[in-house]
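Engineer: Below are the sequence and a predicted model for it; my questions follow.
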Amino acid sequence: MKIHVWNAFASNNSGSYTIVGRFPSEELAAQVAAELSEVLAAHEQWFRSPTAPRSGEGSRRETPSPLRAFAQVHSLTQGESDWADQGELRAWSTGHQVFLHDPCTLSLPDSYEEFLRVRGGKVETRIRHAHADIVSLFELRGTLPKKTKAETVRALVEELHADDGPLVTLAPFNLQPAWREGSKPGEPVLTVGAVFHDRDLATGFTAVEGLARRHGLDVTVRVSEEQDSRDSLAWLRPSHPPLKRKMFDVWLLEAGYSPKEVARRLGELRHGRYVDVPGLLKALPDTVLKRLTLSRAEQAVRFLREGGANAELRPAE
């Protein structure tokens, strides 16, 4: 007789959560986002205080946590809001939309969606427990004079790709942004697709909206989870209008005397993304960062060389 015994542990990995609500006016959306941001900040401060109760202690304070008090005031589902560690959950508004995004959590309580509805909005998108990147599609709309429309679009595309532009500083190297100028009635003036690092989502959205507003354009954002590591923006390529400025790739020729240090630096340049050192070494020479402005490419090459790497920049194809 044979006896087989397995010893295994369940995996319950955290993922990102994204909730998008839409409101009748931009003013109301901004107000709702501000209310959520205020209670999230207050709860995080409360949660980190040494006197806050912890799960399993068997009793709660007589005074409820900021999240629990918020839920009580608005008659929302309370759940375990006293013990919720939501330090990375952020709320912000873009036009008529309110976004809630946590880059790494097991779950979010239903009370957030309930609050959006209580305040007069509707939930239009929810992405629960995503492990792939969040793809953001920005639709820029507005009325521009025909004589200056093309010029305005070109200027905006260049600004998005400035040295400090969101499509340069916040976009990962492995999925480049794409865009297309609208040419038919009813189409957006400009559609921009991008992937931002999870923790840069709010910063990226705010930056794109700010540049669009400067040119008199409103922004609506559609979000989805990247599927199977395919190019979710292929339908927007080749991008139009093309960039005037030249972009550069960073090539890693040799890892040098300290491959781990080079991998660490490369991970930092890739916004903290994991770098497989053995796989990296096998692939050399190879492109490790793509389509950077000249200034940022020079900075990246210098940073890698300081770690012992043999790196250089080349014009992007």
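Structural biologist: Received the coordinates, thanks.
Engineer: Only C-alpha atoms from now on, for both contacts and neighbour counts.
Structural biologist: Fine.
Engineer: Tell me how many other residues crowd residue 147.
Structural biologist: Residues within reach of residue 147, counting by other CA atoms under 10 Å, total 8.
Engineer: Can you verify it is assigned to a helix?
Structural biologist: Yes. Using DSSP: H, G, I helix; E, B strand; the rest coil, the assignment for residue 147 is a helix.
Engineer: Just the helices from the chain, written as ranges.
Structural biologist: In the chain, the helices defined using DSSP state H lie at 26-48, 66-73, 111-118, 146-160, 166-169, 201-214, 259-269, 277-283, 294-306.
Engineer: Out of these, which is closest to residue 194?
Structural biologist: Nearest of the helices of the chain to residue 194, taken as CA to CA: helix 166-169 at 7.3 Å.
Engineer: Show me which parts of that closest one are buried, residue by residue.
Structural biologist: Within helix 166-169, the residues that count as buried by 16 or more other CA atoms under 10 Å are 166-169.
Engineer: Could you export these as CSV, including distance to residue 135?
Structural biologist: Converted to CSV, the buried residues of helix 166-169 look like this (distance: CA to CA, whole Å):
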residue, distance to residue 135
166, 14
167, 13
168, 16
169, 16
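Engineer: Can you say which of the helices of the chain is packed in most?
Structural biologist: Highest mean neighbour count of the helices of the chain: helix 166-169, a mean of 23 (counted as mean count of other CA atoms under 10 Å).
Engineer: The structure to be compared is supplied as follows:
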Amino acid sequence: MPELPEVQALSLDLSQRLADRAIAQVQLAAFSALKTFDPPLSAVEGTFIEGVTRHGKFLDISAGGLHLVLHLARAGWIRWRDEVPKTPPRPGGKSPLAVRIVLDDDSGLDITEAGTKKSLALYVVRDPQDVEGIARLGPDPLDDDFTRDRLGEILQAAGRSQIKGVLRHQGTIAGIGNAYSDEILHAARMSPFKPATSLTDDDLTTLYDAIHDTLAAAVARSEGIAMSELKREKKTNLAVHGRTGKPCPVCGDIVREVSFADSSLQYCATCQTGGKPLADRRMSKLLK
């Protein structure tokens, strides 16, 4: 799933590609992707693009006073085409193409979603805050107002909730998903199951620094990288996420995994849990 660093990089890349361009057409291939009806999708056709910004994991293309807001969900992505096909996509086909944005010189963007579970979402709104997911977002962890004290308030409000879940909850902190929450907790040397209110003052400082440093470094690495290379860049720089069974780059211990119904987390027992493996609930049920 694209998270804050990748969406920020996409925003910067698209800002350069779409500057002073106009939207000729928006071709919908997957009707389930469009989540709004007023204004209609056609309202952005024939308008000039004014800018591209990010709200958490949402991408916002402003054009003609409206906002084309995109959430790529778990398996969505954007591909640049120097020239789009002359024939519009056929709705309801088996292609991963969900939406095609055609520009005034016949170049454009293909917005795709892999897999069978379709969660990609497209909105046309007058104000980004009209998108419920954006209106509910917590503070952006790279904004100046996301301070150590603000993080402390968030953790206190979360009570005994596990720190992994607090980091991932978009209404609490915007933009952090499964991958970067694993990376942040590894950098902070904290268990993903640690209760939010159990952190000491030193723990709070350590976690705050890990959030900022991990995300800022990922954004810096991604800056200037073409959208076609972003997935590879992310994967090659992860310390624990998606690296089950491989050596931890810090201590050399084996990266371990805890599996859930529809996701998993990765961690290093030596670095994060005092050498104690966490219970994998799914494997425990299979062994009974």
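Structural biologist: Received it, and whenever you're ready, just let me know what you need. Predicted, not measured: the structure shown is a model, and the values here were computed from it.
Engineer: Please state their TM-score.
Structural biologist: Once superposed, chain against chain, the TM-score is 0.29 (TM-score structural alignment, normalised by the length of structure 2); 150 aligned residues with a CA RMSD of 6.8 Å.
Engineer: Which of the helices of structure 1 sits closest to residue 19 of structure 1?
Structural biologist: Residue 19 of structure 1 lies closest to helix 111-118 among those, at 7.6 Å (CA to CA).
Engineer: so can I have JSON lines of the helices of structure 1 showing distance to residue 102 of structure 1?
Structural biologist: Formatted as JSON lines, those follow (distance: least, CA to CA, whole Å):
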{"stretch": "helix 26-48", "distance to residue 102 of structure 1": "12"}
{"stretch": "helix 66-73", "distance to residue 102 of structure 1": "16"}
{"stretch": "helix 111-118", "distance to residue 102 of structure 1": "12"}
{"stretch": "helix 146-160", "distance to residue 102 of structure 1": "25"}
{"stretch": "helix 166-169", "distance to residue 102 of structure 1": "20"}
{"stretch": "helix 201-214", "distance to residue 102 of structure 1": "10"}
{"stretch": "helix 259-269", "distance to residue 102 of structure 1": "21"}
{"stretch": "helix 277-283", "distance to residue 102 of structure 1": "29"}
{"stretch": "helix 294-306", "distance to residue 102 of structure 1": "28"}
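Engineer: ok, the nearest residue to residue 22 of structure 1 once chain neighbours are set aside - contacts?
Structural biologist: Of all residues not flanking residue 22 of structure 1 in the chain, residue 97 sits nearest, at 4.5 Å (CA to CA, 6 or more residues apart in numbering). Counting by CA atoms under 8 Å, 6 or more residues apart in numbering, residue 97 of structure 1 touches 20-23, 26, 29, 220.
Engineer: returning to what we had before: which one among the buried residues of helix 166-169 of structure 1 gets closest to residue 289 of structure 1?
Structural biologist: residue 168 (11.0 Å).
Engineer: Touching, that closest one and residue 290? I think so.
Structural biologist: No. Here residue 168 of structure 1 lies out of contact with residue 290, judged by CA atoms under 8 Å, at a distance of 9.8 Å.
Engineer: residues near residue 127 of structure 1, how many?
Structural biologist: Residue 127 of structure 1, neighbours per other CA under 10 Å, totals 16.
Engineer: The one 3 residues further on now?
Structural biologist: Residues lying near residue 130 of structure 1 (other CA under 10 Å) number 18.
Engineer: With residue 222 of structure 2 instead?
Structural biologist: Look at residue 222 of structure 2: counted by other CA under 10 Å, it has 24 neighbours.
Engineer: if I look at it, how far off is residue 209 of structure 2?
Structural biologist: Distance, residue 222 of structure 2 to residue 209 of structure 2, by CA to CA, to the nearest Å: 20 Å.
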